[in-house]
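> please find the sequence and the predicted model below.
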Amino acid sequence: MTLLDLTARPTTDHPLSTLPVAIVGAGPIGLAAAANLVERGIDFVVLEAGGGIADSVRAWGHTRLFSPWKHLVDPASRRLLEAEGWVLPDPERAPSGRDLVDAYLAPLSRLEPIASRIRTGAEVLAVSREGMDRTRTTDRSTTPFLVRLRTAAGVEELTARAVIDASGTYRTPNSLGSNGLGLLGLDEVADRVQPALPDVLGRDRATFAGRHTTVVGAGHSAANTLLGLVQLARDVPGTRVTWLIRNAQAVRVSSSADDELADRAKLGGRVDAAVRRGDIQLVDGFEILRARRADDGVELVGQRGGGLAVHPTDLVVNATGFRPNLDLLREIRLELDEIVEAPKRLAPLIDPNVHSCGTVEPHGFAELTHPEHGFFIVGMKSYGRAPTFLLATGYEQVRSVTAWISGDLAAATNVQLVLPATGVCSTDLGGASSCCSSSSGC
């Protein structure tokens, strides 16, 4: 591991301090970073690829979160909002993703100090240093970051004193293939493959009604979709539901009574009951090798029980989890864990084979530091392929990171975090669990 000086001074006493901090992503964590920077009087720009704030949250906005409101609002954001008369919704109620946007994130984004610094439709293509690729070292830490964007007007670049990547992972799902590579044959069946958490009972109802849908994945994103399809099957004849997993059993969806997030525990119990009733056909131990077109549907070809197996279906929902998009960081000096692709110091604290959402230790700028001085990955993306992320964790991350950027090392180091206890995420999964994917409500 590269040895880093975690007490190194940030860019407060150098001409770099005249430049803004670039925040990538206008979701809950990116906006929380903005709120913290507002409180510290540091200029910033928020770069959002979508047409509006919280674009990914809106995509699964019909889904109810597991966490109640008391765990979902960033403290700095709350202070700014309450100064304008905003009132926290019922602290014990778990909202939907749409509620989270409408009642919290949208009002936050409209506050003048933040609204004037948000750029939507600005997709970050790459981050580097001005005039330097990743091999150049001399004066690197005092050279501005260069952020390349694609906007409606074309490609442009801006400079920044620091970069906070809060872009999330929802737009980069894991592969359907068991080997992690792009699934062979996906191109020919792409119109039959849906992303995680489709709005089965609302916006996407016509797509699934009267068809056989196979949901691939063993986590809570899969469970939400399965239960929606079960309800649709009651209403629309001919609708069939299959749950396909590669493990011998679906250990990742828990109905544990020890889970402090009660809605999550109930979700697992409802799926278990639906399987027992026969509302959901469970196909376990299936390792997908490729997909191919079959008449008007799809065939998933794989291995099961030591032999070749073929699973026919009309539609496939990819609920296999998510991974970080690291392509835009090709010229940044990163130090990532080789397994989960999280920052090296953070990875042992979030290992899904050991930790659940509620057992992650407090962490901040020190655990998120890379060899690239002034660059941080935060939020769901900081967890790499580990799905045990909670919004409260991300809020404390950005509080610490922004304190460091401001030069307040004492506040940056004083990291505190209280998370709900959870009885899920067993330690013998043999792979990443899906107990707390932000897209399934944590």
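Structure received. Residues are numbered from 1 along each chain as shown.

> going forward, measure contacts between C-alpha atoms and count neighbours the same way
Noted.

> check contacts around Val236.
Val236 makes contact with 209-210, according to CA atoms under 8 Å, 6 or more residues apart in numbering.

> all helices for the stretch 151-300 of the chain, in order.
For the stretch 151-300 of the chain, the helices defined by DSSP state H, counting those that start in this stretch cover 186-189, 205-208, 220-235, 262-277.

> pasting the second one now:
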Amino acid sequence: MDTERIIIIGGGPVGIEAALYGRFLGYDVTVLEKGTVGEQVQSWGHVKMFSPFGMNSSRLGRSALLAQSPDLELPDEDELIDGERWLREYIIPLATSDLLSNSIRTESAVKSVGRTWLSKGHLPSDERDACEFRVLAETPEGEEVFNAEYVIDASGVLGQPRHLGAGGVPAIGESAADVFCGVPNSQKCEQMSNARILVVGNGHSAATTINHLQSLNQRSPETQISWVVRQNTKAPIKVIDDDPLSHRHEIATSANAAVRDGNVDLHPHCTVDKISGTGPYIVTLLQWDDDDDSSLEIEVDFIIKNTGYRPDMSILTETQVHLCYATDGPIKLAAQLLGNTSEDCTQIDAGGADTLLNPEPDLFVLGSKSFGRNSNFLFHTGLNQIRDAFTIIGQRDDLDLYETIEPT
């Protein structure tokens, strides 16, 4: 029997780990990455992760690197590292290892996924299962078609930020404004020295941004920071009781303290309605009130968006992937996640292999993209998804390379 082929869309951390797993099992793996390996990680490379290296690497990956380079010094498993170091010391070495280097096609953007001889409306799943996938990609040599028995979409969500306005609709003037998306690095922070800065968002990315700007404020006391959050609270970031991740606890408490101590001007229960000007900007905020909604105008020099991300499912429109109307993620996993009530992403139960199944057989959406608009994804969850996907592909419920590989 010919070696079965797997196309993996996305050369980020989950895509690289999935490729490694597939290559270890003897599959013919091709990774199609629209840019460079780990390109999106570079955008937040200066940010220290709140989960330790042991949760952001696999036993399989560490063993593969040490087998090829026995003298390699990897970070300690309990060490907190930033994205740049994760990329430099783990993701890139995996991608350039002997096992994977010939399997990765960079600058190869997938444009569409379908079946070779069947349209989306062809219903019998057994016939779809017997028909190989046809993947169209734009490569440096032009458009190419790749065929495979399996497709794993691990293309992530970074690069598709949610809008600033109410209801997920763009604010008036948002597209014309120079809005920075993400957590500013030290160079970007220095550009904002002694300026008026607006931060929009209420997750840990927004809290990290606030903490970075607080460091700037200590050096440049004329810096003014405003923070817009949708919830009606004086403490924007939920502090998890007995948080198992100490750095996450530190991020939350520090950001809340900045508000409590008056170093940040908080605008709770608000959304951005309109952005006027070309910098400085007049930003109109809508404030929700039980009795009467009101508006407020503030003048700022910089706007930072930390509103989360949404998946781009356009490459899968010719496949029978059933998406959730609320999260834009695959429906089975979305239903599982909507049933989770924990505010701690380390306690999220992704439900196992069954939640990865779609009406489209042999197509799997893994990583942050599988969570859709849900921001509770952790890389460790992605590793579990990889293991579960290959139990389906290999038709072996007991298949778990992360357990069978000897510890490093």
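Happy to help now that I have it. It should be emphasised that the depicted structure is a prediction, and the values quoted were computed from it without experimental measurement.

> about what we covered before: and the helices of the stretch 151-300 of the first structure: which comes nearest Leu289 of the first structure?
Closest to Leu289 of the first structure of the helices of the stretch 151-300 of the first structure is helix 186-189 (CA to CA; 10.8 Å).

> tell me which residues are up against that closest one.
Contacts of helix 186-189 of the first structure (CA under 8 Å, 6+ apart): 290-293, 298.

> mind running it again at 10 Å?
175-177, 192-193, 290-294, 296-299, 315-316 (CA atoms under 10 Å, 6 or more residues apart in numbering).

> Leu81 of the first structure matches what in the second structure?
Residue pairing (TM-score structural alignment): Leu81 of the first structure is matched to Leu65 of the second structure.

> and its match, helix, strand or coil?
Classification of Leu65 of the second structure using DSSP: H, G, I helix; E, B strand; the rest coil returns helix.

> tally up the residues packed near it, please.
Neighbour count for Leu65 of the second structure, taken as other CA atoms under 10 Å: 21.

> residue contacts, it?
71-74, 89-90, 93-94, 97-99.

> Val24 of the first structure: which of the helices of the stretch 151-300 of the first structure is closest?
Set against Val24 of the first structure and scored by CA to CA, the helices of the stretch 151-300 of the first structure come closest in helix 220-235, at 24.6 Å.

> which residues in the stretch 1-150 of the second structure form strands?
5-9, 28-32, 104-105, 109-115, 133-139, 142-148, 150-153 (DSSP state E, counting those that start in this stretch).

> identify the residue range in the first structure corresponding to the shortest one.
Taken onto the first structure by TM-score structural alignment, strand 104-105 of the second structure occupies residues 118-119 there.

> what's in contact with that stretch?
Residues outside stretch 118-119 of the first structure that contact it (CA under 10 Å, 6+ apart): 23, 25-26, 31, 34, 44-53, 109-110, 151.

> if we can go back for a sec, between the helices of the stretch 151-300 of the first structure, which one is closest to Phe376 of the first structure.
helix 220-235 (27.2 Å).

> what range in the second structure does the closest one sit on?
Using TM-score structural alignment, helix 220-235 of the first structure lines up with residues 204-219 of the second structure.

> once aligned to the first structure, how far is the matching stretch on average?
Mean deviation of stretch 204-219 of the second structure relative to the first structure after superposition (mean CA distance after the TM-score superposition for the first structure): 1.1 Å.

> next, the buried residues of that stretch.
204-214, 216-217 (16 or more other CA atoms under 10 Å).

> so can I have JSON lines of those residues showing distance to Cys345 of the second structure?
Supplementary listing: those in JSON lines, determined by distance: CA to CA, whole Å:
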{"residue": "His204", "distance to Cys345 of the second structure": "12"}
{"residue": "Ser205", "distance to Cys345 of the second structure": "14"}
{"residue": "Ala206", "distance to Cys345 of the second structure": "17"}
{"residue": "Ala207", "distance to Cys345 of the second structure": "16"}
{"residue": "Thr208", "distance to Cys345 of the second structure": "17"}
{"residue": "Thr209", "distance to Cys345 of the second structure": "20"}
{"residue": "Ile210", "distance to Cys345 of the second structure": "21"}
{"residue": "Asn211", "distance to Cys345 of the second structure": "21"}
{"residue": "His212", "distance to Cys345 of the second structure": "23"}
{"residue": "Leu213", "distance to Cys345 of the second structure": "25"}
{"residue": "Gln214", "distance to Cys345 of the second structure": "26"}
{"residue": "Leu216", "distance to Cys345 of the second structure": "29"}
{"residue": "Asn217", "distance to Cys345 of the second structure": "31"}
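
> nearest to Ser254 of the second structure, of those residues?
Distances from Ser254 of the second structure to those, taken as CA to CA, are shortest for Asn211 (6.7 Å).
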